[in-house]
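Undergrad: Sequence and predicted structure below; questions after.
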Amino acid sequence: MPKSASELYHGLTAQKHGIPQFTPEPNQNLPIHYQRIGVSIGDVGICRDGSFEFLFNACWPSTDPINSAYGVPEDFVSFPLSARDISKRTYYSPGSIIATAQISEANLNMGGSSVIPGFPLTLGSSITLRTQSKEGAILVLPQGASRQNLLPLEIFRAHVRKYSAQWYTFAREFLPSAGSLFVVTGCDKTTSWGIATSSTTSGTVGISLKLVVAGIADGTLAPRYQWKDFGAATVHSEYPDYVM
């Protein structure tokens, strides 16, 4: 049975950057504040079909709007964090590419000289990738990304162990059979990305991520990264109002 796009993308786990999410944007039914910040340290949820389904955040109080979607477990005790408890630094430079070992070629072609402030690539720039294998997965970060990690990790793990039974009971109605509950202790964040997977029996697959400008007709001039000429690949790209 052929692998789904999310299963192919999960192959990036071998790069040891955490659990890759084929659909990294948040559930649109979650509180708007959560949608804007995306997955964060302390989030508790389920990984399903290439996305992280948020349930509650263990580091925010039960009364915080972040925890208003589903509520919190019975007898909930939060693990408060301060800014010094989180390490944050730029981890990926603009134009970074993360790929499975099967990707054989990656080329960056710079476009014209019209630069939009805050964009590392000029309009018309593109990143072209090519694979000669039957399966491949790619993450392109046009604007780079930062990495956040929890510093008092062992203390937090002790907190999770202490309350894990209550958390699992709370999450049981959301979990698939024999499902696992995930607690976020680190994450990568960006404001734009391009994701692609390919599965083919006919040799080489080439795809290109291009910076284009949408909304010219209505005057918004909203820049977007879009995949072009992707053939047998399954693709996904965003320049959203929230972060990954």
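TA: Sure, I can see it. Source: prediction; values computed, not measured.

Undergrad: okay, CA-based contacts and neighbour counts for the rest of this
TA: Will do.

Undergrad: Can you give me the neighbour number for Arg84?
TA: 10 (other CA atoms under 10 Å).

Undergrad: Now do the lengthiest helix in the chain: everything it contacts.
TA: Longest helix of the chain, by residue count under DSSP state H: helix 153-171. Outside of helix 153-171, the residues within contact range by CA atoms under 8 Å, 6 or more residues apart in numbering are 55, 72-74, 79, 181, 185.

Undergrad: If we use 7 Å, what do you get?
TA: Residues from elsewhere that reach helix 153-171 (CA atoms under 7 Å, 6 or more residues apart in numbering): 73-74.

Undergrad: now swap in stretch 42-56 and tell me
TA: By CA under 7 Å, 6+ apart, the list of residues contacting stretch 42-56 reads 6, 21-24, 57-59, 67, 70, 72, 180-185.

Undergrad: For the lengthiest strand in the chain, enumerate the helices and strands it packs against.
TA: Longest strand in the chain by number of residues, with DSSP state E as the criterion: strand 205-214. Using 3 or more CA pairs under 7 Å, 6 or more residues apart in numbering; DSSP states H and E, the elements in contact with strand 205-214 are strand 126-131, strand 222-228.

Undergrad: In addition, the following structure is provided for comparison:
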Amino acid sequence: MFQEKQGYPFWCPEPGIERPFCGEGGLMIGDVGIVHHDRPFDFLFNITYPADHDINHRGVPAGFTHLPLEDLDINRVAEYHRYSSHVVHPKYAISRDTVSGPWLPGFRGYHWHFMPTNHEGALLVLPKGSSTATLENKAVFRDYAKKHANEWFTYAETRRGRMFPTGTNPLLYVITGWEKCSSWGVSSLFIPPSISPKAIKLRFSIVEDNDFLSCRWVHESQYDESRHGSDWHETQSVFARGFKISKRRKKTKVKVRDITATTVNVEKILDLPPGTSTSSSSYYSNSASGTSSNHEYGYSSGGYTHPMALVNSEDDISINDTATQEQLTFHPCDLINDFLHGVVPNAGDIAISHDDDWISILDKVRNYELFALQDMGSFFWTLCSNFDFFVDDDTIHTGEAIIPSEQSDPLLRVFLRKARPSGHGNPSANQIRSTRILSHGDKGRQEYRLRTDETDTDAHEIDSDAPIKARPSRHGE
């Protein structure tokens, strides 16, 4: 569901049972918490309400001050998806029929029959439609996070006892937008090649009275994982957008090749079949929805495990991104943050990116660049050609490019800006240095050069002809 470009798709849209019902209910702009692939958003506190508000009854970080809601610009769409909507990926992979049935007097009921036409697909059902809210002045949240991120991580770990997976950088999510509904169904489908999709039918039952709609899946199939839910109010969050904040767990020298060596991550973002980044067909990976699966072919419950090919097709490896403490949750911003940590290995312990960053890359891909995304190097080429990286004290974050790169220019530049006192505007030209990413022809050799205000660092070279030790890039090691 990443290609819906609404943000992060929740496999568990319902709010946590311990969260107090405040205001709109469910996920709210200003929430700070942790994303999990197999359970609801782990809410910690909200930065738009005072410390003594009911929503923050579990406590707030040290030195907490809130950002008043009245100072924020929030754009709301009451009927983003209309009544009786559903979303399918790949497009046209699943068709729908409506079948009426006998129900009790006073109730209106019917079934939706979903018939797959592909062997893989993902489905989001919205019987009563959905609404959205989006924070327009997101820079306010970003600047606030830059100042307080360290206190947030301390609070999460020491006050709330959250344990982040071993070997990864701790991650927090600050909500800047959501899509919510009152009733929903989600399904992830994989049909083995030996089974005809026409033999499979997913049935979704809907019962309505004047005030309430209930819905549920009523089919039995070993080829899908499905969930459903209903509430009186729009408290169920099917998508979220926000800032992903990571904290470098320890000072380590991250090589760019560790981030760009495999194709697994671009496949997850683009929903492509493993090893076919340039394929015209789409694939909905389990890690995108966080489901467990009953089917075979190398996909297992938790994590994302399958044989993979490096740039050199003769070097096959197996990637398993499960951790000892907790199964990892895939989010495209995690890739970007790991890259930011690698770009500035001696600074920027806090990295910040936004869902809009990877969504803009998908827009570029769908328009004219799908053919180019054959590896993660190409993914970051697209990132670097549309964004600058800004270093501000101990934080590195993405930002709109000061000097947009021309598509015909073989050099893609990344500008690093040192922190400046507030009120001084943009940096002067002599305060900006660039990172060059240069392609060297048929061998696919790339060279990354970093230049900071103090010195030039050694080049990080990726050689597609040499064997490369690959691992999930979000481990950041």
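TA: Perfect, thanks for sending it. These numbers were taken from a predicted model, which means no experiment stands behind them.

Undergrad: Got a TM-score for the pair?
TA: For this chain pair, the superposition-based TM-score is 0.79 by TM-score structural alignment, normalised by the length of structure 1; 221 aligned residues with a CA RMSD of 3.0 Å.

Undergrad: In structure 2, what range does the longest helix of structure 1 match?
TA: With TM-score structural alignment applied, helix 153-171 of structure 1 matches the range 138-156 in structure 2.

Undergrad: now the strands for structure 1?
TA: Counting by DSSP E, one finds strands in structure 1 at the ranges 43-48, 51-57, 86-92, 96-99, 103-109, 126-131, 135-141, 145-150, 182-183, 186-189, 193-199, 205-214, 222-228, 233-238.

Undergrad: Among the ones you listed, which comes closest to Ile37 of structure 1?
TA: strand 186-189 (9.0 Å; CA to CA).

Undergrad: ok, and what's touching that closest one?
TA: So strand 186-189 of structure 1 is contacted by 40-41, 145-150, 243-244 (CA under 7 Å, 6+ apart).

Undergrad: Of all pairs in those residues, which one is the farthest apart?
TA: Leu150 and Val243 (18.3 Å).

Undergrad: picking that back up, separate out the buried members of the contacts of stretch 42-56 of structure 1.
TA: Taking 16 or more other CA atoms under 10 Å as the criterion, what is buried in those is 6, 21-24, 57-59, 67, 72, 181, 183-185.

Undergrad: For the residues you listed, give me TSV that also has distance to Ser126 of structure 1.
TA: Below are these laid out as TSV (distance: CA to CA, whole Å):
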residue	distance to Ser126 of structure 1
Ser6	24
Gln21	23
Phe22	21
Thr23	22
Pro24	22
Asn57	38
Ala58	40
Cys59	40
Asn67	40
Val72	44
Leu181	38
Val183	36
Val184	33
Thr185	34
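
Undergrad: Now Asn320 of structure 2. Nearest residue, chain neighbours left out?
TA: Thr305 (4.7 Å; CA to CA, 6 or more residues apart in numbering).

Undergrad: From Asp334 of structure 2, how far off is the one you found?
TA: 18 Å (CA to CA, to the nearest Å).

Undergrad: higher neighbour count, these two?
TA: Asp334 (24 against 19).

Undergrad: which SS class is that one?
TA: helix (DSSP: H, G, I helix; E, B strand; the rest coil).

Undergrad: Do you have the helices of structure 2 handy? List them.
TA: Using DSSP H, the helices of structure 2 run over residues 138-154, 256-260, 264-270, 286-289, 332-343, 355-364, 376-386.
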